[in-house]
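*Asks:* this one's structure only:
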């Protein structure tokens, strides 16, 4: 994903059918090529006549949307968040077999949640408890402390560093699971790319970045 405008749709990091049977080909196509693409296109459209904001990185558009002019504020809030969230969502999925966290991340999970199953339970509670559209998140602070939260619509948990997100908008699962959000969550959990998350978490610990990036 580009640092700032103009943004382009990142390619899906796997084949459309690579996540079967957990997530099917039709869902991947519409979720990535239609929904994600629409957020990218709309965000660019909102910014094309606003050169003063074209240098803002994506994370700043998401975090500091309240500073934008009235005419584009809500649109950028919605669409920058849609770009940021979907970019992270697809990059943290990986075909089975199921992976596991590295030692450093696993230690933090055990410290802050009591174990991987407890973390899963916390994220599932957030995902199922989000009324309507939104996201469930695993986030980190600059000192490595982990927490779980949920956000509505396309809001992000910034300035916390998002490590993992479960998309609970209906377009993420309804073609395959209809109203069975809990079943979708269980199968989504099997696809989490723990090596990728572990690598990002190691960077958090070693660098303590001031500004969170997806």
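*Replies:* Thanks, I have it. If you're wondering where the values come from, they're calculated on a predicted model, not measured in any experiment.

*Asks:* C-alpha from now on. contacts and neighbour counts both.
*Replies:* Will do.

*Asks:* Next, the residues that contact the strand or helix carrying residue 197 from outside, please.
*Replies:* Secondary-structure assignment from DSSP states H and E places residue 197 in helix 194-207. In this structure, residues lying in contact with helix 194-207 by C-alpha atoms under 8 Å, 6 or more residues apart in numbering are 92, 99-102, 104-105, 140, 142-144, 163-164.

*Asks:* this is the other structure I want to compare:
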């Protein structure tokens, strides 16, 4: 059965998110953003994340053959769901103000527990990951994002090569990222485990536009140890419209 994204208003989010520690299944979008304080209105909600797991807006099988249905189902219903549950346990234990978005917690993650860091990062990273993939992917970005990629990396091909290198050379488990940095420039890097560039403990910082999960559970059923093949296949399912929305809001 195809899952659909529930769209809720700012008022509903504020009401629901205060109950997030008791109701992991609630669906919502954030209304504030610690990573881009000068952003206002609708753009701010694009960059914000709630504390609950959002349903996929495509079938588990929709990204095949690039990501198989079984991997998607296990990844979403087991791994990502566990991060959301454990995050909500942590916010109850540590008295987190859930009227603010998850980004606010990540920006000061050094003040929280390891449980919060691992599960807050895991939840944020996966919520972004599902959004920036689509079965109806364009081959390449267009408009301002395409121009920024050309300006920062010389060409889309050079960008893709650098991103693939960041993903392939991340030792062990982690993520590869395209971000807007503090100078409003595009940058590529990676983080270990479930860390991300929003965290004050991260060596690589910025506002994430695109993130690729290179934990083995994201690809091993289909690609086994061929991480490079999984990374290469990723370009076939990138939702460049969503990445462009995040870029515009970040700028």
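*Replies:* Right, received. Where do you want to start? Predicted, not measured: the structure shown is a model, and the values here were computed from it.

*Asks:* circling back: among the contacts of helix 194-207 of structure 1, who's most crowded?
*Replies:* Of all the contacts of helix 194-207 of structure 1, the most densely surrounded is residue 164 (26 neighbours; neighbours counted as other C-alpha atoms under 10 Å).

*Asks:* Might you report the residue contacts of that residue?
*Replies:* Applying C-alpha under 8 Å, 6+ apart, one finds that residue 164 of structure 1 lies in contact with 88-89, 92, 137-139, 197.

*Asks:* SS state for it?
*Replies:* strand (DSSP: H, G, I helix; E, B strand; the rest coil).

*Asks:* And it, what's its match in structure 2?
*Replies:* Under the alignment defined by TM-score structural alignment, residue 164 of structure 1 is paired with residue 210 of structure 2.

*Asks:* Please determine how far its match is located from residue 177 of structure 2.
*Replies:* Residue 210 of structure 2 sits at a distance of 6 Å from residue 177 of structure 2 (criterion: C-alpha to C-alpha, to the nearest Å).

*Asks:* rewinding a little: from the contacts of helix 194-207 of structure 1, which land in helices?
*Replies:* Judged by DSSP state H, helices contain the following of the contacts of helix 194-207 of structure 1: 104-105.

*Asks:* Distance to residue 18 of structure 1 for the contacts of helix 194-207 of structure 1 - can I get that in a markdown table?
*Replies:* Compiled in a markdown table, the contacts of helix 194-207 of structure 1 are given as follows (distance: C-alpha to C-alpha, whole Å):
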| residue | distance to residue 18 of structure 1 |
| --- | --- |
| 92 | 14 |
| 99 | 15 |
| 100 | 19 |
| 101 | 21 |
| 102 | 23 |
| 104 | 28 |
| 105 | 26 |
| 140 | 29 |
| 142 | 34 |
| 143 | 35 |
| 144 | 32 |
| 163 | 22 |
| 164 | 20 |
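
*Asks:* so where do the helices sit in structure 1?
*Replies:* Taking DSSP H to define them, one finds helices in structure 1 at 25-28, 37-47, 58-63, 70-91, 103-113, 116-129, 174-177, 181-189, 194-207.
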